[in-house]
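**Q** no sequence on this one, just coordinates:
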């Protein structure tokens, strides 16, 4: 079979589906982990922190070494670690103490997720064709559709066969990166930009516009992943709906609407002002967080969770596109640093929500306030955690306003 750049693009799409598997399978199992292994909200949040913290390490290593080993080797390694970690998620809790096993598995597949994040975007950016902003958004939409598949299929299998089969799910999902590993061994890749033509990392970090892009990435990661990672648990424990309804109306609809937003921009993005669209997205995201937290009706809380998906849809790929447009010679270093700060937000945001949640449940004064609103400790804690995380979309709106009003030539 003769492979062409269309196959390369499809492999990149599947790479983002792999990243969706890595980031979103464990949250579907959080309730199972709590029930079977007795882990706390803070420990759940720590799993998310470890996942994205490890991805940060992988991002930093990629910035230093990817140009030396090449995109192909890095992409193959990313899929290898993803396969190994997913299988480990099923096996290692049976070998070590459960929480230790979960931590080890998460760290292994997070290495794969971090490498994918740094490698896939510049591969797509380098492929022949115009309308790079639209292509980047369409690429990121496959993360969303991967998330939809993970949530929908995993939830239905747990509902049909019960939670006792949970350990088979990671092994089943490991098939996707296993196949794509071999595809990346064959597809053609564009030669990288010569090193002497690239913008040095030191020069990037001296630019106040790039520093603001890093802040935007951190806020984008925190805004998206806090709601995404906690929505399943929040729906079941905070809104008191069943797990099936909570998963389908929470993280599944979140991912569907996020995917729709990115797909729409991927198709018609050349007709839309990206900065204005990101500003509107940030304002909508703030409203969604507030509706989710303060609504007394579970259905409105679920709507807030779901609509938050479309509100965050442009934040991550939009910041990538703005940066690629302004710093056309940024190369792997630019994408790597953006990924570092995106993962930093993706780790800090959900962990902070879990930390605040546990702290609120241990505060007598806050519990008394919750009692006046007829909220049990779990409901109150989760609402406090998500409310604290609303600071991230607020900061993002401020950052986009700065970016929109600033003028900088392409570098």
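**A** Good, I have the coordinates. Since the structure is predicted, the reported quantities are computational estimates derived from the model, not experimental observations.
**Q** okay, CA-based contacts and neighbour counts for the rest of this
**A** Fine.
**Q** tell me the contacts of the residue nearest in space to the middle of the chain?
**A** Centroid-nearest residue in the chain: residue 225, 5.3 Å away (criterion: C-alpha atoms, centre = their mean). Applying C-alpha atoms under 8 Å, 6 or more residues apart in numbering to residue 225 gives the contacts 346, 349-350.
**Q** Please indicate which of those are buried?
**A** Neighbour-count burial (16 or more other C-alpha atoms under 10 Å) is assigned, among the contacts of residue 225, to 346, 349-350.
**Q** what separates the residue nearest to the centre of the chain from residue 174, distance-wise?
**A** To residue 174, residue 225 is 22 Å away according to C-alpha to C-alpha, to the nearest Å.
**Q** and if you look at residue 109?
**A** 10 Å.
**Q** Residue 199 - how many residues pack around it?
**A** Residue 199 has 18 neighbours, counted by other C-alpha atoms under 10 Å.
**Q** these two touch, right, it and residue 332?
**A** No. Applying C-alpha atoms under 8 Å as the test, residue 199 and residue 332 come out as separate, 9.9 Å apart.
**Q** can you tell me which residues contact residue 168?
**A** Going by C-alpha under 8 Å, 6+ apart, the list of residues near residue 168 reads residue 90.
**Q** any idea how far residue 197 is from it?
**A** Distance from residue 168 to residue 197, by C-alpha to C-alpha: 48 Å.
**Q** Residue 248 now?
**A** Taken as C-alpha to C-alpha, the span from residue 248 to residue 197 is 48 Å.
**Q** who's more crowded, the two?
**A** Each of residue 248 and residue 197 has its neighbours counted (other C-alpha under 10 Å); residue 248 has more, 21 against 10.
**Q** that older thread, which neighbours do residue 109 and residue 174 share?
**A** Both residue 109 and residue 174 are contacted by 82-83, 86, under the criterion C-alpha under 8 Å, 6+ apart.
**Q** Let me see the ranges of the helices in the stretch 101-250 of the chain.
**A** Per DSSP state H, counting those that start in this stretch, the stretch 101-250 of the chain carries helices over the ranges 132-161, 168-173, 175-184, 201-206, 208-233, 243-247.
**Q** Below is an additional structure, to be compared with the one above:
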């Protein structure tokens, strides 16, 4: 890879690694239930909001990204993600009577940024003017970073909960807001390129008239819903349903649910 684009690869890997910060919510559900009296229905709403917002973000931002380029969105997405985490942590202070409303608002911002970042990272790497063989290896490495990030976030969050206690969960969430801010700084500096050539994108109206579009959309929605259900609910199920210790539920349920 050309030296000048190596920083771009590592910025994308860094962003994908800490995109796994969303895994911390699955670990916090049971502690939040005890602290604020939330129901499992409330958590189902949060999980659904997370998934639906990410899918909608993928669709809604595709045209603006194509029109205005990668950089403004690559810088904005991690900042919005950090803002969502901050709002989630501040929900009990901002909404003392109904913290669930603040949790939903924070989750919405975090999920919208996550969907946008999913839309950006692979195309940013694919647009770099480097040999295809190196690009394929770099793409594989990029996507592996999310899995490693999930293991890191789960183990770190579980360890911090064990040391600090559930009452200090807000400090853990605020701690995870720092890496996205660093990611935004990186994307202000690294070189980016636009993809040249290839078939022109199909307009959304024309795409909506194709039956295969709805089949693929259904596969994405159902497959994504299954993944989110396992990743977000496994820890709570193992802890409350099977009566396993929280450490075991977090590690086995969230680390290895994808």
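**A** Perfect, I can see it now. Everything numeric in this text was worked out from a predicted model, so none of it was measured.
**Q** ok, back up a step: turn the buried ones among the contacts of residue 225 of the first structure into TSV, columns for distance to residue 100 of the first structure and secondary structure.
**A** Formatted as TSV, those follow (distance: C-alpha to C-alpha, whole Å; DSSP: H, G, I helix; E, B strand; the rest coil):
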residue	distance to residue 100 of the first structure	secondary structure
346	22	helix
349	22	helix
350	20	helix
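**Q** returning to that earlier point: give me the more crowded residue out of residue 109 and residue 174 of the first structure.
**A** Set residue 109 of the first structure next to residue 174 and count neighbours by other C-alpha under 10 Å: residue 109 wins out with 29 against 21.
**Q** How about the contacts made by the more buried one?
**A** Residue 109 of the first structure makes contact with 22, 81-86 under the criterion C-alpha under 8 Å, 6+ apart.
**Q** List the members of these that persist in the second structure.
**A** Using both residues aligned by TM-score structural alignment, their matches' C-alpha atoms under 8 Å, the second structure keeps these contacts from the contacts of residue 109 of the first structure: 81-86.
**Q** Mind checking which of these are in strands?
**A** Of these, none are assigned to strands by DSSP state E.
**Q** Okay, and which of the residues you listed map to helices?
**A** Per DSSP state H, helices hold the following members of those: 81-86.
**Q** check contacts around residue 300 of the first structure.
**A** Residue 300 of the first structure neighbours (C-alpha under 8 Å, 6+ apart): 291-292.
**Q** Give me the aligned partner of it over in the second structure.
**A** Aligned by TM-score structural alignment, residue 300 of the first structure pairs with nothing in the second structure.
**Q** average gap between the strand or helix carrying residue 53 of the second structure and the first structure?
**A** Element membership for residue 53 of the second structure (DSSP states H and E) is helix 40-60. Mean deviation of helix 40-60 of the second structure relative to the first structure after superposition (mean C-alpha distance after the TM-score superposition for the first structure): 1.6 Å.
**Q** buried ones in that helix?
**A** Neighbour-count burial for helix 40-60 of the second structure [16+ other C-alpha under 10 Å]: 42-43, 46-47, 49-55, 57-58.
**Q** Residue 274 of the first structure pairs with which position in the second structure?
**A** Using TM-score structural alignment, residue 274 of the first structure has no partner in the second structure.
**Q** one step back: so which of the kept ones among the contacts of residue 109 of the first structure wins on neighbours?
**A** Ranked by the number of neighbours (other C-alpha under 10 Å), those place residue 82 first, at 34 neighbours.
**Q** how close does the nearest residue to that residue once chain neighbours are set aside get to residue 116 of the first structure?
**A** Leaving out its chain neighbours, the residue that sits closest to residue 82 of the first structure by C-alpha to C-alpha, 6 or more residues apart in numbering is residue 109, at 4.3 Å. Remark: distance between residue 109 of the first structure and residue 116 of the first structure (C-alpha to C-alpha) = 11 Å.
**Q** ok, residue 119 of the first structure to residue 61 of the first structure distance?
**A** For residue 119 of the first structure, the distance to residue 61 of the first structure (C-alpha to C-alpha) stands at 12 Å.
**Q** Same check on residue 25 of the first structure?
**A** Using C-alpha to C-alpha, residue 25 of the first structure is found at 25 Å from residue 61 of the first structure.
**Q** same check, this time on residue 293 of the first structure
**A** Taking C-alpha to C-alpha, one finds residue 293 of the first structure at 38 Å from residue 61 of the first structure.
**Q** Same question for residue 147 of the first structure.
**A** In this view, residue 147 of the first structure and residue 61 of the first structure are 26 Å apart by C-alpha to C-alpha.
**Q** Ok, residue 367 of the first structure next?
**A** Separation of residue 367 of the first structure from residue 61 of the first structure (C-alpha to C-alpha): 44 Å.
**Q** can you give me the helices in the stretch 301-411 of the first structure?
**A** Under DSSP H, counting those that start in this stretch, the stretch 301-411 of the first structure gives helices at 315-326, 331-361, 364-372, 377-389, 391-405.
**Q** Ok, which of the ones you listed comes nearest residue 153 of the first structure?
**A** With C-alpha to C-alpha as the criterion, residue 153 of the first structure lies closest to helix 331-361 of the helices of the stretch 301-411 of the first structure, at 23.6 Å.
**Q** residues of that closest one that come out buried?
**A** Quick answer for helix 331-361 of the first structure (16+ other C-alpha under 10 Å): 331-358, 360-361.
**Q** What residues in the second structure pair up with it?
**A** So helix 331-361 of the first structure sits over no part of the second structure, by TM-score structural alignment.
**Q** Between helix 315-326 and that helix, find me the angle.
**A** Orientation check (axes from the mean of the first three to the mean of the last three C-alpha atoms, to 10 degrees): helix 331-361 of the first structure against helix 315-326 gives 150 degrees.
**Q** Tell me the helices and strands packed up against helix 331-361 of the first structure.
**A** Helix 331-361 of the first structure sits against helix 41-69, helix 98-126, helix 201-206, helix 208-233, helix 315-326, helix 364-372, helix 377-389, with contacts defined as 3 or more C-alpha pairs under 8 Å, 6 or more residues apart in numbering; DSSP states H and E.
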